[in-house]
Structures are given as C-alpha cells and as structure tokens.
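> quick one, structure for this:
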Amino acid sequence: MKTDALTGLKVVECATVIAAPLCGRLLADFGAEVLHIETPIKGDHLRNFGFEVDGINPWWKTYARNKKLITLNISKEKGRNILFKLLEDADVLLEFFGRRLGDWGIDIQSFKKNIQD
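Model prediction:
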C-alpha cells in the first residue's frame, strides 16, 4: 500500500538489517522519497539473509519496497563527499551502520562541516 501523505519528504537511508530499513520502508510507503545506500561489494545484508523465493530474498523484497537504491562506498573520501552532497537536499537521515560511520570519518562534526544549511 502506498499513499501520498509524505510526498515531498526526502530521506537518505544509510542502514542495514531490520530496524532502520523498516522505518525507511514505512516512510516510502507513505510517499517519502527514500534513497537507500548500500555498500558496493556485498550490498545490503538482507539481500543474502536466509532463503530465496524465485531468486530473491523475501526479506529484501519487503524492506526495499518503494525505495530508490544506490551503492556508495562511504568508507572512501569520494563516497563520503557524494553522501554529503545527497544530504544537502535531504530532510531526514536514517542511519544504522553503528561505529563503522565513525571509523569512516563520518560524525556530527563532519556533517556540520560538509552540509550547507
């Protein structure tokens, strides 16, 4: 089910597994434009979690619904710069990469430095 209640809301989702991707899916179901960012080599863990039906993991099919998907290596400076550029137009950042973001040099200070109001 998709409605237009959140049309115009732009969300960047840097998350994997269940909780944040479910939140992103619900926002997308209500009309938000959700851009899901995956790591380039393995993609989202849900793609390979458990079993497949017709070559697709049903968890992935459920949680990726109504989202736009891109791969981006945010562990590299070029990828981080692209992320910051995407966030300039975003209303919401959904993040669940845990400590890895800090390891990659992404924290609240880098957001303040790189994202213009």
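
> going by C-alpha atoms from here, please, whenever you check contacts or count neighbours.
Fine.

> tell me where this structure has strands.
10-15, 33-38, 68-71, 92-96 (DSSP state E).

> between those, which one is nearest to Asn114?
Closest approach to Asn114 among those is made by strand 92-96 (14.4 Å; Cα to Cα).

> quick one: list the elements packing against the closest one.
Where contact means 3 or more Cα pairs under 8 Å, 6 or more residues apart in numbering; DSSP states H and E, strand 92-96 is packed against strand 10-15, helix 19-29.

> any idea which residue sits dead centre in this protein?
Glu13 (2.2 Å; Cα atoms, centre = their mean).

> OK, contacts around that residue?
Ala20, Pro21, Gly24, Val34, Leu35, His36, Ile37, Leu93, Leu94, Glu95 (Cα atoms under 8 Å, 6 or more residues apart in numbering).

> would you mind checking those residues for buried ones?
Ala20, Pro21, Gly24, Val34, Leu35, His36, Ile37, Leu93, Leu94 (16 or more other Cα atoms under 10 Å).

> now, among these, which is nearest to Thr7?
Nearest member of the buried ones among the contacts of Glu13 to Thr7, counting by Cα to Cα, is Val34, at 10.6 Å.

> how close does the closest one get to Arg65?
10 Å (Cα to Cα, to the nearest Å).

> now the common contact residues for the two.
Arg25, Ala28.

> count the residues that sit near the nearest residue to Trp59 once chain neighbours are set aside.
Distances taken as Cα to Cα, 6 or more residues apart in numbering place Leu46 nearest to Trp59, at 6.3 Å, with adjacent residues excluded. The local packing of Leu46 (other Cα atoms under 10 Å) involves 19 other residues.

> and for comparison, fold this next one:
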Amino acid sequence: MTNNPAETTGPLKGLRVLELGQLIAGPFTGSFLGYYGAEIIKVEQPGVGDPLRKWRMMDGDTSVWWAGMARNKKCITANLRTDEGAGLVRRLAAECDVLIENFRPGAMEKWGLGPDVLRAENPGLIYCRVSGYGQDGPNSSKLGFASVCEGYGGFRYLNGFP
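Below you'll find the model as predicted:
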C-alpha cells in the first residue's frame, strides 16, 4: 500500500474509486480525487507495476513522478488479461462509485471489463475513460501520450512550445 492517511477528509470522503491504467492521464485523475478525500484503489500489473514507478529516479529507487501520482492511493496488483485478475476487478468495481481507465479503446471490453459488463453488477458506476483521441473515430487507435496530443490539439502552439 502507498501513503494513505488513516483518516481521510474532504468533500469526496466516502467516494470509492477504482483506478485502472498507468503513467499519467488516468492516475492523474485518481490523484485529484484522492486529494479531495476519495478512497483510491489503484490496480497495477503484477511484477512490473506502473511504469511511472521508474521515471526520473531521485533518491535511490524513489521516483518523484510516482510519489506525486501515487499519493493517497491503495495499490494492488491484478493481471487484467486473466480470468482471475478480471474477476477481482469485477468484484472491486461492484463495490466502487467510480472507475477510471486509460487503456487503448477496446482493451477493457477485450478483457471482459467494459462498462456494460461492470454496470450490470453496479448500475450506478461512473465509468471514466481517458484516452488521447476518444473512444471512436479515425484516430482512436493511436497512442495518446501528452506531448503528441498537445501538439495535435494545438496546445503546444498556444503555450509557446514548438
């Protein structure tokens, strides 16, 4: 488990969030909800964890990026590509208010974890999908890393970066 205060406070206290994904887009969303008191359960790939754990190592094996993004989260591992891992996620999602994922469009459905499946058990589940180019359309299958999406959307031009 990562740093998680014994007693959370804030306007989102009592909200339970299941975070599936890695790097920045999805985990950043979970971090914000955690700052405001939500309980965040982050699911990571077994044996590897979130690749962000290894970005910009500062003090031995501590990543500043990971320290910021993992704050206020409980971390567990599950292989979403196996029946056992997907089953664990389905059970957790049944007990959560929000699910955040930032995989390529179609990945969650391929693993049997799409919104239709999870909402069958938990109709009130808020299913948040974070992707660079949306869930459908001509560019939806492209990887959506920040700098590429910023350039594609014109943000780099607006803030002065080439």
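
> and which of the contacts of Glu13 of the first structure is nearest to Glu52 of the first structure?
Looking across these and measuring by Cα to Cα, the closest to Glu52 of the first structure is Pro21, at 18.9 Å.

> so what corresponds to the closest one in the second structure?
Pro21 of the first structure maps onto Pro27 in the second structure when the alignment is built from TM-score structural alignment.

> who's in contact with that match?
Shown in contact with Pro27 of the second structure (Cα under 8 Å, 6+ apart): Glu19, Gly21, Met69, Ala70.

> and Asp107 of the first structure, by the same measure?
Counted by Cα under 8 Å, 6+ apart, Asp107 of the first structure has contacts Leu101.

> next one: Leu83 of the first structure
Here Leu83 of the first structure is in contact with Leu72, Ile74 (criterion: Cα under 8 Å, 6+ apart).

> does Tyr157 of the second structure lie in a helix or a strand, and which?
helix 155-158 (DSSP states H and E).

> look up how far Glu52 of the first structure lies from Asn114 of the first structure.
40 Å.

> Arg16 of the second structure matches what in the first structure?
Arg16 of the second structure maps onto Lys10 in the first structure, by TM-score structural alignment.

> correction: the previous question concerned Trp55 of the second structure.
Under TM-score structural alignment, Trp55 of the second structure pairs with Phe49 in the first structure.

> if we can go back for a sec, and for the match of Arg16 of the second structure, the neighbour number?
Look at Lys10 of the first structure: counted by other Cα under 10 Å, it has 21 neighbours.

> how about it, what does it touch?
With Cα under 8 Å, 6+ apart, Lys10 of the first structure has these contacts: Ala32, Glu33, Val34, Leu35, Asp89, Ala90, Asp91, Val92.

> recalculate using a threshold of 7 Å.
Neighbour list for Lys10 of the first structure: Ala32, Glu33, Val34, Ala90, Asp91, Val92 [criterion: Cα atoms under 7 Å, 6 or more residues apart in numbering].

> now these: which count as buried?
Applying 16+ other Cα under 10 Å to the contacts of Lys10 of the first structure flags Ala32, Glu33, Val34, Ala90 as buried.

> got TSV for those residues, with distance to Leu101 of the first structure too?
TSV is the format used below for these (distance: Cα to Cα, whole Å):
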residue	distance to Leu101 of the first structure
Ala32	24
Glu33	23
Val34	20
Ala90	18
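
> go through these and name the one nearest Ile106 of the first structure.
The nearest one, if we look at these relative to Ile106 of the first structure and count by Cα to Cα, is Ala90, at 16.6 Å.

> surely that closest one and Ala32 touch.
No: Ala90 of the first structure lies out of contact with Ala32 (Cα atoms under 7 Å); the separation is 10.8 Å.

> sorry, back to before: who wins on neighbours among the contacts of Pro27 of the second structure?
That'd be Glu19 among the contacts of Pro27 of the second structure, by other Cα under 10 Å, with 27 neighbours.
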